[in-house]
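Participant: fold the following.
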Amino acid sequence: MLGYLIYFALLMIIPLWAQSKVKNTYKKYSKVMNSNMVTGAQVARKILDDNGLYHVTIEETKGTLSDHYDPRKKTVRLSTDNFHGYSAAAAAIAAHEVGHAIQDAESYAFLRFRHSLVPIAGFGDKMSFIFIIAGIFLQATNLILIGVIFMSFAVLFQLVTLPVEFDASNRAMNQLVSSGIIRNNEERQTKKVLNAAALTYVAAALVAVAELIRFASMFLLANDE
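Facilitator: A predicted model of the protein is given here:
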């Protein structure tokens, strides 16, 4: 029983800790202005243009830290604070999302692979627990196995997301430095913002792997009985 409590506590604590780290880091560096006094939208536009991605548009989107790149519409969407903001955080996040646009333009392998996983990963994420719970109540190991297989696709998606996000952050740093948007004393601040954001993906992957291992072990134990 203690083992189960520790397991579930970790599943809750790790994501909450990662989210708290991101929010606190973002809050801190959203109050620090970048030396060139350029908005997140201006940062995104400059890096896009420097890489010949004139066709990629930039839009403002609602919410906080709702920034993302839409590969279907070739659009970088920045939350209001980052779209209009002059902060170090806004510059870092804008550059990161443009990193995804550059990946898309270069047909980055992991990004293409992640896109191919979206339909089955989404389906697996929704259906896996239904099959697993049904299998437990009906004592049907075949249903548990189906649930574990579906879950494995969702976990694979989380794992493939890691190199995609880390690569986008590396591209962001390189672009910010080479374009002169940030100076030497600002590199440390930018890395802190990018690293904090990466923690959420690492935490999500760890939780997903832990859940998969737990349910796979459950299937193996049930199958041996």
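
Participant: from here on, contacts and neighbour counts on C-alpha atoms
Facilitator: Fine.

Participant: residue ranges of the strands in this protein, please?
Facilitator: For the chain, applying DSSP state E gives strands covering 57-61, 68-70, 75-79.

Participant: how about these in JSON lines, adding mean neighbour count and distance to residue 3?
Facilitator: Output for these, formatted as JSON lines (neighbours: other C-alpha atoms under 10 Å; distance: least, C-alpha to C-alpha, whole Å):
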{"stretch": "strand 57-61", "mean neighbour count": "17", "distance to residue 3": "43"}
{"stretch": "strand 68-70", "mean neighbour count": "19", "distance to residue 3": "38"}
{"stretch": "strand 75-79", "mean neighbour count": "24", "distance to residue 3": "41"}
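
Participant: of the ones you listed, which is nearest residue 107?
Facilitator: Comparing the strands of the chain by their distance to residue 107 (C-alpha to C-alpha), the top pick is strand 68-70, with 14.3 Å.

Participant: now what about that closest one, what contacts it?
Facilitator: For strand 68-70, contacts defined as C-alpha atoms under 8 Å, 6 or more residues apart in numbering pick out 75, 76, 77, 78, 97, 98, 100, 101.

Participant: I'd like these as JSON lines, with distance to residue 204 appended.
Facilitator: Formatted as JSON lines, the contacts of strand 68-70 follow (distance: C-alpha to C-alpha, whole Å):
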{"residue": "75", "distance to residue 204": "25"}
{"residue": "76", "distance to residue 204": "23"}
{"residue": "77", "distance to residue 204": "22"}
{"residue": "78", "distance to residue 204": "22"}
{"residue": "97", "distance to residue 204": "19"}
{"residue": "98", "distance to residue 204": "22"}
{"residue": "100", "distance to residue 204": "19"}
{"residue": "101", "distance to residue 204": "23"}
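
Participant: to compare against the first, here's another:
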Amino acid sequence: MFYPFFDSTYILVIIGMLLSMVASSYVNSTYRKFDKVMNRKGYTATDVARLILQDSGIHNVGVQQISGDLTDNYNSSTKILSLSQTVADSRSVAAIGVAAHECGHAVQDQKHYAPLKLRIAMVPVVNFGAKISIPLILIGAIFFSATPALVTIGLWCFALTFLFQVVTLPVEFNASRRALAILSENHILEDDELVMAKKVLTAAALTYVAAAVASLLQVLRLFLLFGNNNRN
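Facilitator: Purely as a prediction, here's the structure:
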């Protein structure tokens, strides 16, 4: 007999949650620290985004401001680069680093960067897998003698979330590398400011690492709970 919501494997979920909380706290504290440092050339993050896109020969991407705090993103479908309220009009080194990172995704899109294309293609599949995974696992476990294959299918559907997180890692790290290179080559930030921007982007990247680890731990927990039952 097993208790899927109250068992020793739940410690894996707790560890994942703690890792995510620590990573989130670290990126926020790092951003707040360098958000107090204004770049010497007086650029706003929006100025930098438009400058990078223009210098990269990207003329089909719009830049807009959206609500929220650090909700910045690039949408490859709509070709819109969105900067959050706290970033868009800021002249801080931290904000410029964030804006440049999102521009890095736009450059990836322009150059048909393979991991980005793979991640985009995976989105509908992963979303579908996430919706049906738990129902399949539970149905398969309850009616195991009649539907043993459902447990296995459900487990692998859930595992797609971890695979998606793994594919996301090179996309995010590459976008940050491109961002720092562009900021340096275009002399947008001074050398010491680049070091600060790199610290912000490194902290942000750690949140994706934490998310991947947390996803792996969740997958491991489900395999421990239901995979053993499947083998039996």
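
Participant: okay, the strands of the first structure in TSV with distance to residue 117 of the first structure next?
Facilitator: Shown next, in TSV, are those (distance: least, C-alpha to C-alpha, whole Å):
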stretch	distance to residue 117 of the first structure
strand 57-61	25
strand 68-70	16
strand 75-79	21
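
Participant: residue 189 of the first structure: which of those strands is closest?
Facilitator: strand 75-79 (19.5 Å).

Participant: in the second structure, what stretch matches that closest one?
Facilitator: Following TM-score structural alignment, the aligned partner range for strand 75-79 of the first structure in the second structure is 80-84.

Participant: distance from the chain centre to that stretch, please.
Facilitator: Relative to its parent chain, stretch 80-84 of the second structure has a centroid offset of 15 Å by C-alpha atoms, centre = their mean, to the nearest Å.

Participant: try stretch 160-169 of the first structure
Facilitator: The answer for stretch 160-169 of the first structure is 8 Å, by C-alpha atoms, centre = their mean.

Participant: may I see the buried residues of it?
Facilitator: Residues of stretch 160-169 of the first structure classed as buried by neighbour count (16 or more other C-alpha atoms under 10 Å): 160, 161, 162, 164, 165, 166, 167, 168, 169.

Participant: how about stretch 177-188 of the first structure?
Facilitator: Buried residues in stretch 177-188 of the first structure, counted by 16+ other C-alpha under 10 Å: 181, 182, 186.

Participant: the counterpart of residue 60 of the first structure in the second structure and residue 86 of the second structure: what is the separation?
Facilitator: Per TM-score structural alignment, the equivalent position to residue 60 of the first structure in the second structure is residue 65. Distance of residue 65 of the second structure to residue 86 of the second structure, given as C-alpha to C-alpha, to the nearest Å: 9 Å.

Participant: find the residue at the geometric middle of the second structure.
Facilitator: What sits nearest the mean C-alpha location of the second structure, by C-alpha atoms, centre = their mean, is residue 208, with 5.0 Å.

Participant: so what does that residue match up with in the first structure?
Facilitator: Using TM-score structural alignment, residue 208 of the second structure pairs with residue 201 in the first structure.

Participant: OK, contacts around its match?
Facilitator: Residues near residue 201 of the first structure by C-alpha under 8 Å, 6+ apart: 158, 161, 162, 165.

Participant: ok, those residues vs residue 27 of the first structure, which is closest?
Facilitator: Closest to residue 27 of the first structure, out of all of the contacts of residue 201 of the first structure and judged by C-alpha to C-alpha, is residue 165, at 20.8 Å.

Participant: quick one, what contacts the closest one?
Facilitator: 198, 201.
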